[in-house]
Each structure stands twice: as C-alpha cells, then as structure tokens.
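# Here is the input, now give the coordinates:
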Amino acid sequence: MTLFKRVAAIVALTATVGASVPVAATAHSSWRGSVVSVEPIEHLTSGELTQYLQSTGMKTEPAKYGADAYRVVYRTITPEGRPTTASGLVALPRRTERSLSLVTFLHGTNATRASTASVSRSSPDRVRSLMFAGAGFAVTAPDLLGLGTGPGRHPYGDTASETSASADQLIAARRLSETLGRSVRNDVLVTGFSEGGRITLSLGRALQRGEVQGFGLRAMAPVAGPYDLLGVELPALVNGQVSPFVATLYLGYFITAWSRLIPLYDDPSEVFLPPYDRVVDSMFDGSHTVQEIAAALPGSPDKLVRASFLQQLVQPTGLLGKRLREADRICTDWTPRVPTRFYTGSADLDVPAANAHSCRSGLDPRGTRSTVTDTGPVDHNRTAELAYPQILGWFTTLTR
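A predicted model of the protein is given here:
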C-alpha cells in the first residue's frame, strides 16, 4: 500500500470512530478499543530502520523489513471504569504477507508523558517496538493511562487499568491493521520491561482466560519486573536492597498514584516528610523529567516517607494490604499454558532478581513451562538491553 493510500485509509478509519468495536468479555462495553485518531510517526525502509536501531546502540541483526508506525488514540476505561482515551504505538512491517504475528511490548516505569514510544523518537520503548517490527511482527506498545497523549495522571502500578488499557489497544490495532489491508493473528506474544514485566503477566492472564475478545496468548517474556510486591519488592525498597535513589523515586510515584485509587491519606504530610510533602505529588503529574523529579526529592526513602508508613508498606493492613495482595495474584491465581521466559540481571539494584524466582514458583511450581534467564551481573536497564535481542530470537522461532 502506497503512503497516499495509507493516509487515505487512516482518514477513513478516524472518520468512523462512532462505530462500535467488540472488546474483551461480555462485561466490557462495545466502544472500548474503538479508534479516535491515528497519526503516522515513522515510515522506514529496512536500511533506515537498521540505521535507526544501530544509532541507539541496539545489538541486533539488520532489520529484515521496513516498518510503518502510528500513534493511535483509542477508547478505554479509567481505574473506576469510566470512559477515557489512551494513546500507544502500533507498528506494521513492510512485508508481503497480509497476516502478521503480533507482539505486545509493555514499557517500564515512566513518569514523563512525553517520553513514551508513541511520542518520543529517542524512547527505548520505540526502539524495542520497531526492532520487533523490523523482524516481521506487528507490534502494539501502549503508552498506558495518563502517559503519551492520554488525559489525566498515570495510575502507576494499578494492575486492572494497566491490563485494560493494554487489552483495548489490541482491539484498536486490529481495526487499524484491517483498514490498512493487513490482519493480526489471534495469539499474542507478550513482553514487557520493569513495570511492563508485571503487565506482561496480568495481560497474559486476561488473554488466556478469554477476557480479550478475539485474542489469545502464545508466549510471555517478562523482563526484570517487580512481580512479588509483598514478598520481595516493597521490602527491598524499604530495607536498602534497592538503590536508595531509585527507591525514593519508586516510592514517591507509587504512593502518590495509589493515593488517588484508595484513601492512603487526607494530606500528604501524613505520609511524606517536610519539605517534600509540599512538592512530591506535583512532581509526578507527568510533566517533569526524571532528572527534575530527582532534583526535587531527597536521596533516600527515609528522608521522603515517614517511618510509620514505610513500616506499613512492609506489613500492610486494611485496604492497602488487600489491594497489594490482589496485585500479587498475577503470580499465584493462574497457571500459564504457554511457554514463559523470565529475564533477570544479578546486579539489578532496582528490581531484585528474587522477584522472578518467586513468581515463577507461584505460576509454575514444577518448572515445566517456564524458565528464568540470568543475563549476567548487570543493572536494571542493561538487563533489558541484553534480554531483548534474545527475546526477538525466541519469538521468531515460535512463529516459524
């Protein structure tokens, strides 16, 4: 399809956004996943895509195909179930086959709405998404609620809305691909890094349970995710096992985000220490870079969060404890029927590798369908850099 025809098809698609698109289980409304707008953001030959990937330091084989990528705004729901919109990247390879295997890539912790895959060309999430497209896969990469061009604040760590936003983008991607004369296969290869590692499991669970209408699960590759919040990650954030600088950022983001989901406090000073209690919430409004956030906050959790609340995070009670236990069920209340490969770094000071081992033992006690791959004595981001070329190779073998 020529560029002119692609643009014409996109205009036709966005002109019919009132039409309903079936989504997820019967309890889900038919408008979820309908397309609001589409904007072309990348049109690359295989040579241009290879050059782009290499310029970012990505260690992969040259791109086999060129790729076209789009910023798609689609309809989804808030954590409270109200209608909203979200944005995300959809990429399609330039190959002759009409039917395409589909990869969903889920990004890591991101507090800056302008640094997502659909907005920033330098985003590592766009790089990884286009890496898969260059190998012949259709790709969805949701920005998630409150990031990219979506309204409101990002509900960081909210399993339900992270799953629904990711699922609804699959519906939007199918509609876009069909408008462009392509189709995506039903069984989804799901992978994600850090926060996206958790969503890999929650989305995989929804796909396997048939909760995303028209889609199923083919394989999962979660990378360096905080899967076990109560048993591993929250204690590590508080006891110093996670780098104090990183722990401060994670806790500030997590507490302020969850304060809008459940009643954690009436006033920030009940949880945060002065003078940071006056600024911490505003720093996570999506408009600040990580450098700006770090400059505004202290270097360790004990200088940001009151000791009593740090203890509550380690031994939560009430509604907080209930919600955390529900979040951790991504590792305990289902058994994947597809191959699953966890990837870790033994020197990861953001997300300890024990998260993966704990989660694997809950999901697959006999170890018959899952493995944990140690990428070596490397940090959090380097774990992803080493894991993704391996994941690309594995996904390719699964779809031959």
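# all contacts plus neighbour counts: C-alpha atoms, from now on.
Will do.
# For the nearest residue to Gly152 once chain neighbours are set aside, the count of nearby residues, please.
With Cα to Cα, 6 or more residues apart in numbering as the measure, Gly146 is the residue that lies nearest to Gly152, at 4.9 Å, once sequence neighbours are left out. Taking other Cα atoms under 10 Å as the neighbour definition, Gly146 ends up with a count of 23.
# try Pro268
By other Cα under 10 Å, the burial measure for Pro268, its neighbour count, is 20.
# right, and it touches Tyr276 too?
No - the pair Pro268 and Tyr276 fails to qualify as a contact (Cα atoms under 8 Å) at a distance of 9.1 Å.
# any idea where the helices of the stretch 101-250 of the chain begin and end?
When secondary structure is read from DSSP state H, counting those that start in this stretch, the stretch 101-250 of the chain shows helices at 124-134, 159-179, 195-208, 234-239, 244-258.
# And the longest one, what's buried?
Read that as helix 159-179. Residues of helix 159-179 classed as buried under the neighbour-count rule (16 or more other Cα atoms under 10 Å) are 159-177, 179.
# for that helix, packing partners?
Here helix 159-179 touches helix 3-14, strand 35-44, strand 67-77, strand 83-93, strand 138-142, strand 183-193, helix 195-208, going by 3 or more Cα pairs under 8 Å, 6 or more residues apart in numbering; DSSP states H and E.
# Buried residues of the fourth one, list them for me.
I take that to be strand 83-93. By neighbour count, with 16+ other Cα under 10 Å as the criterion, the buried positions of strand 83-93 are Thr84, Thr85, Ala86, Ser87, Gly88, Leu89, Val90, Ala91, Leu92, Pro93.
# Here is the second sequence; please produce its structure so I can put it next to the first one:
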Amino acid sequence: MYLCNFSNFLNSCFKYNLLIVLLFLQVVISSQYLVSCNFLNSASASVLGPPTGLVLDYDVDMYKMTYNTVDTKGLPIIATGAFFIPTNTTCKNFPFAVYNHGTTLRKDNVPSFNNTESIIGKIFAAGGYFVCMPDYIGMGDSPGLHPYVHSESEATASVDMVRAAREYLTNNTNYIDNSEVFLTGYSQGGHACMATHKYIQDNNLSAEFNILGSAPCSGPYDLSGIMADTIISPSPYSNPGYIVYLLASYQLAYGNIFNSWSEILYSPYDTIVPPFFNGNNTTLDMSLLNSLIPNDMRLLIRDTSMNNFINDSINKNHPWWLALLENDNYDWLPTSPIRMYYCTEDEQIAYTNALNANQAMNNNGALDVQALDMGNVNHGDCVLPALSAAFNWFQSLKTPCNLSSSIELNNSDIRIYPNPFNQKVAIDSREIMDIQIISLDGKIMYSSKSTNETIFKTSDWEKGLYIFKIQSKNDVHTSIMIKN
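The predicted structure is shown next:
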C-alpha cells in the first residue's frame, strides 16, 4: 500500500513537472521580439528634402528599439537599432524599408545612437516608409564583438527587427503595415542587404516579408573571389582594417581562423590590433586602425598564414576559404527584383562585386536583376547617387499610402484597407456603421458599431478570405478581403 501511494506520488510529481515544463516552453515559443522602443527625436521633411533633392512628404519620429534575436551560434541575444515612423499625415498604412549601415568599429557609432548615417533612415521614412536600421549584433547595446560581414547574423538582425517593429506598431500605434518590404544598405550594408534578401528566400519567409525590391549598394558580395584577391594581391589596399576585422569576425563565428593574433600578424601589429576587437570598443575607429597597420597585406599577415591561404586557392578547404565561401551572397537565384548600385572609382570595395553578382544571377535565370553604374566617383561620393537611385526606384514600386490596396465601397464614403491585410485592418467612414466580419466557415471574427475610423487587430486570424459586412444608415455593403 505504501509502495502504491509512493508510486502515485511520483506519478503526480512527474505530471506536475511536465506541466510546468510545457508551460515554460509555451512562454518561450510565444515570446515577443520587441523589448523596448523609446522616442529619440523628430525631423521635418522641409529640412530633410532640400539637401538630397528628393521629394519627401512626411515628417519623421525616430525611436531606439531593443529587440530579441540570435547570435552566430543561434543563441538568444539582444540587439538594438533605430526605427523611424512617418508623421504629420492622415495616412496610416506604409511599407517597411530596411537600411543596413556601413562598416564601423565603435559600438556607439550606430543608428540607435543617432549617428550621422541615421539621417538616411529619416530620409527614407520621410518618403513614406516604416524604416528599420539595425545596429547589428555586437553593436549598439548588443554585447560582445560584432560578427562583421557574417551573412546569417546580418540577416537575422534585420528580419527580427522588422518583427519587433511590427509588434510595436500593432500594440502601440494606429499605424498599419501594408505588407510590402524593401531592402537596401551601403558598403557592409550592401552585403547585409543581399544576405537578408537571400535568407528570407532560402528560409521560405517570403509570405512574412513580401520583398518588392532589394537595392544593395557598393557591397562586397563576392568574398571568396574579389575580396580574397584583395588579401592575396601585392597591391596596397586603402582599408587594411577591413581585412583584420574580417579575420576577427570569422574567428568569433567559426573558431578556427587563428589561435592568437601573433600566429597570423607580424609584430607589432599583433599587439596593436586586439584593443579594436575586444567587444567593448567605443573609442577606436577604422581610420585610426588603418593608420596603424600597413596597407600591404604581405607586411601585415605572416608568410606562413598567407602562403597556406594562397596554396589552397584551388581546393579552398583552408578555414579562411571556407569562411569566405560561407558568406558569399552573389551566386544565387533571386525571385524578387534587385538593383545593385555601384561606382567605378570605389577604392574600398571593388565595383566588380556588383558585376560578378549581376552576371551570376542572370546566368542562374533571374528575371529582374541589374547592376547600375552611378558614375566615376569613389566610395564616399557614391553614397548620394546610389541611395537616391534606390529611393526613387522604391518609390516607383510601392503602393502609395492614399491608394494602398484599399476597397472603397460603391456609393458611400466607406473605405477598408489594406487589402491584403496582415496585423490590422482599418475601416474609414463618415457614417455610423454596424460592422460584422465573417470567415468563410461562418465564424464571426469581429462585430461592432462604430463611426469615423475603426482599426482592429487581426494578427491571430488564419490566412484566407473574409467577408466584410458593413451596414450604414441607408445601405448594406459587402466585400471580400484577403488575410496574408
């Protein structure tokens, strides 16, 4: 009898503990991406527009966003970024644009700290976009060293920030995501833009991230080809710090690039370099690093390491080759349009990266990929023409706010938008309305009496068709809307 009672006790404990575990897992699975979103400042379209020559319609609010993502090992980590919302408008439904920033060594020289590059986010937002500018993991308030030009972590930092931003819009504002997504970025951000696009497609996330256009600018897409040639070449390179950053990054990500700096770098550079990559650097920048190390790779990288790398240039089994190959993103088949903007006098990132990617993608059967020459200027001077071209291209593709796939019901002042919808639906009317929304299996999803603008959440609805039945004073209006 005692044995039976003890057995029952164990069984009860097991069931109780199992319940606790299942509840814990449920919390983890349903955990949000958004951690916090805090207002930083505002900007006026009248100030942002004239220096760029772009037509900008909206003022902008800027926020610092903290969100959950994963590191290079797939483990949870926080990341930060800048988030921008168009203001001073009756329009509420906009597309998302993601801008990936260029190379920086300082953790505080990032968009969420309102650095110089953050103005690009303000400009795009003033054109009518919700803009995400991820700092990347290991930058901003994210702990540790940044995995520089590491495709997967660049991509996850981008897509998880959009997810966090959607949560913020849904739970804290009356704004509506119109389900269109645009990607761009400059320099390292060009690589991150391409990596994000490829990641979304490779992981079947296109329904969640409907990419209408992707515009990587002046990025290193062909790492195992063109960037490897930069390491091997006897010609001086203007930014040797990029190469050292790459080695530090891939050691973080893969753990087999070197055992110590002295193993791969000549003295005194093996002692000069480490403070730049300690994971807490907020004072030492790339221009300083470039001034302290030689721009001839043969004077920086030890002969043994360089020769081992060069001698394996056919088989490419050396850890350095494997890391470069893993982070190539030029040779694939995109199903969404791409425009790669470049300049032919770029001294930092060879414009042939764009030409190689353009040739490879079109050879693979891409239907809408182009590499476009923005002129005979250097890396810094290419920013304005490249990003202006990207902005204007996006403007030609997006659904304008006042036409955003809405349904205007005949002979009435009632408008339903967006269509298709995702997280929210808005119904505008000057009349008192009885609203009823019914799924195709007859379930009433929403029922209310309202006037003026009604916005309600639909994030937990199943994908499919829904019947919107709206009764005004003199008529009954019925329409069918699509939930993505």
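# related to what we said a few turns ago, tabulate the helices of the stretch 101-250 of structure 1 in JSON lines, adding columns for distance to Leu106 of structure 1.
Compiled in JSON lines, those are given as follows (distance: least, Cα to Cα, whole Å):
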{"stretch": "helix 124-134", "distance to Leu106 of structure 1": "8"}
{"stretch": "helix 159-179", "distance to Leu106 of structure 1": "8"}
{"stretch": "helix 195-208", "distance to Leu106 of structure 1": "4"}
{"stretch": "helix 234-239", "distance to Leu106 of structure 1": "21"}
{"stretch": "helix 244-258", "distance to Leu106 of structure 1": "18"}
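# Give me the most central residue, structure 2.
In structure 2, the C-alpha nearest the mean C-alpha coordinate belongs to Ser158, at 2.5 Å (Cα atoms, centre = their mean).
# If we ignore the residues flanking it in sequence, what's nearest that residue?
The shortest distance from Ser158 of structure 2 to any residue other than its chain neighbours is 6.0 Å, reached at Pro134 (Cα to Cα, 6+ apart).
# What residue in structure 1 is paired with the one you found?
Residue mapping for Pro134 of structure 2 onto structure 1 gives Pro142, with TM-score structural alignment as the criterion.
# and what of Met62 of structure 2?
Under the alignment (TM-score structural alignment), Met62 of structure 2 pairs with Ala69 in structure 1.
# Wait, its match touches Ala91, no?
Yes - in terms of Cα under 8 Å, Ala69 of structure 1 counts as a neighbour of Ala91; the distance is 4.1 Å.
# quick one on the thing from earlier: for the buried residues of strand 83-93 of structure 1, which two are the farthest from each other?
Across the buried residues of strand 83-93 of structure 1, the longest distance by Cα to Cα is 29.2 Å; it joins Thr84 and Pro93.
# can you pull the buried residues of the longest strand along structure 2?
Under DSSP state E, the strand in structure 2 containing the largest number of residues is strand 424-439. Applying a neighbour-count criterion of 16+ other Cα under 10 Å, one finds 424-429, 431, 433-439 buried in strand 424-439 of structure 2.
# Would you check the span in structure 1 matched by that strand?
Residues of structure 1 aligning with strand 424-439 of structure 2 are absent, taking TM-score structural alignment as the criterion.
# Now do the helix or strand that that strand is followed by against strand 176-186: the angle between them, please.
Moving toward the C-terminus from strand 424-439 of structure 2, the next helix or strand (DSSP states H and E) is strand 444-457. Using axes from the mean of the first three to the mean of the last three Cα atoms, to 10 degrees, the direction of strand 444-457 of structure 2 lies 50 degrees away from that of strand 176-186.
# which helices and strands sit right next to strand 444-457 of structure 2?
On a contact count with 3+ Cα pairs under 8 Å, 6+ apart, strand 444-457 of structure 2 meets strand 424-439.
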